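S.K.: Give me coordinates for this.
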Amino acid sequence: MSSTSRTIAATPEQVWSVLADGWLYPLFVVGAARMREVDDTWPAVGSKLHHSVGSWPLMIDDTTEVLEVEERQRLLLLARGWPAGHAHVELLLEPRGADTLVTIKEQATGGPGALVPKVVQDPQLHLRNVEALRRLAFLVEGRAKEGRLP
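M.R.: I've put the predicted structure just below:
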């Protein structure tokens, strides 16, 4: 399982407020092109994000579902992106003084992506998640600086 972490200059509550707004996911999830719908109960267990991946005109509609949630601490998702397959993506938030250590753990769990050897899969997921955490930090820290977060 690939694991990538970054400290974000914001509280866990502020980071969580961005994660809890499903409409914001294409702003930080690498590969997500657009959001089509967000279940009203997001991020409750069983709720889904209805997103598209790829580049126009070759876009694929799929979903990401919440499998487990511990508010302001942990979110376990089943991210689908056919034809590649699906993956478990875990987001962990740990307070570090006034900051938050955010960790993304990801592993392909089905479809062709799961057949890729971990020695090849993990470095690719790590690089993608370095960028995802970079984008998430820009989003959270920018909104916090503007006073747009709790």
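S.K.: C-alpha from now on. contacts and neighbour counts both.
M.R.: Noted.
S.K.: Report the separation between residue 117 and residue 124.
M.R.: Separation of residue 117 from residue 124 (Cα to Cα, to the nearest Å) stands at 11 Å.
S.K.: Between the two, which is the more surrounded one?
M.R.: residue 124 (12 against 9; other Cα atoms under 10 Å).
S.K.: And this one, please, so the two structures can be compared:
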Amino acid sequence: MEWTGARYADAPTIEQRIRIAAPPERVWDLVSDIQLYPRFSTELQTVEWLDEGGPGIGARFVGRNEHPSFGKWETTSYVVSYQPQRTFAWAVSDPATPSASWRFTLEPREDGTELSQWMQMGPGPSGLSLAITRMPEKEQKIVFVRLRELENAILTNLEAIKNLAEA
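M.R.: As a prediction, this is how the structure comes out:
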């Protein structure tokens, strides 16, 4: 992926895919379990549902994060797409103008499942936009570095889900 020159206002995106030798039902059980995400992440520390009954469109969950450059913070996410064994997506902070959006998509394949994870920065403000406001001349570098971190996190997520699903 090439992000040279990406600006936050452009709402840059990342998407990675992986083939998993397991049926969509098994992959879905892992993808839809938000409690699993902190196991794979150096940034996301804890996640918990705020609404009884867990996932479904409109359901909310809180994530607590920590990053060497950004410190500690908490966000509330809103489920914006929930199609069992197909799509699980959420918007961070504000569903109308999220600070980030995330999505898992499952595609059945003859040999198992193709799983993709996608994320988009913005368009709403985030901790990253605070750094950009302080150093506007470094915006492209700030965005590039953050996208690289998120790409690595997504690849780690997908590989971990694959390993669990195929075990």
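S.K.: Surely residue 133 of structure 2 is in a helix?
M.R.: Yes - assessed with DSSP: H, G, I helix; E, B strand; the rest coil, residue 133 of structure 2 lies in a helix.
S.K.: So which elements touch the helix ranked longest in structure 2?
M.R.: If each helix of structure 2 is counted by residues according to DSSP state H, the longest one is helix 139-166. Identification of packing neighbours for helix 139-166 of structure 2 by 3 or more Cα pairs under 8 Å, 6 or more residues apart in numbering; DSSP states H and E yields strand 13-20, helix 24-31, helix 37-40, strand 112-121, helix 127-134.
S.K.: can you list the ones you listed in a markdown table and add mean neighbour count and distance to residue 47 of structure 2?
M.R.: A markdown table is the format used below for these (neighbours: other Cα atoms under 10 Å; distance: least, Cα to Cα, whole Å):
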| stretch | mean neighbour count | distance to residue 47 of structure 2 |
| --- | --- | --- |
| strand 13-20 | 18 | 22 |
| helix 24-31 | 20 | 14 |
| helix 37-40 | 16 | 7 |
| strand 112-121 | 22 | 18 |
| helix 127-134 | 15 | 19 |
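S.K.: Of all those, which one comes closest to residue 57 of structure 2?
M.R.: Among those, the nearest to residue 57 of structure 2 by Cα to Cα is helix 24-31 (15.4 Å).
S.K.: Pull up the aligned stretch in structure 1 for that closest one.
M.R.: Aligned using TM-score structural alignment, helix 24-31 of structure 2 spans residues 12-19 in structure 1.
S.K.: What residues of the longest helix of structure 2 count as buried?
M.R.: Under the neighbour-count criterion of 16 or more other Cα atoms under 10 Å, helix 139-166 of structure 2 has 139-144, 147, 151, 153-155, 157-162, 165 buried.
S.K.: got a list of what the most centrally placed residue in structure 1 touches?
M.R.: Most central in structure 1 under Cα atoms, centre = their mean is residue 29, positioned 5.6 Å from the mean C-alpha point. By Cα atoms under 8 Å, 6 or more residues apart in numbering, residue 29 of structure 1 lies in contact with 132, 135.
S.K.: could you redo the last one with a cut-off of 10 Å?
M.R.: Listed by Cα atoms under 10 Å, 6 or more residues apart in numbering, the contact partners of residue 29 of structure 1 are 128-129, 131-133, 135-136.
S.K.: Now the aligned partner of residue 160 of structure 2 in structure 1: closest residue in space that isn't a chain neighbour?
M.R.: Using TM-score structural alignment, the partner of residue 160 of structure 2 in structure 1 is residue 135. In this structure, residue 135 of structure 1 finds its nearest non-sequential neighbour in residue 28, 4.9 Å apart by Cα to Cα, 6 or more residues apart in numbering.
S.K.: Aligned counterpart of that neighbour in structure 2, please.
M.R.: Counting by TM-score structural alignment, the partner of residue 28 of structure 1 is residue 40.
S.K.: so its match touches residue 160, yeah?
M.R.: Yes - here residue 40 of structure 2 reaches residue 160: they are 6.9 Å apart, a contact under Cα atoms under 10 Å.
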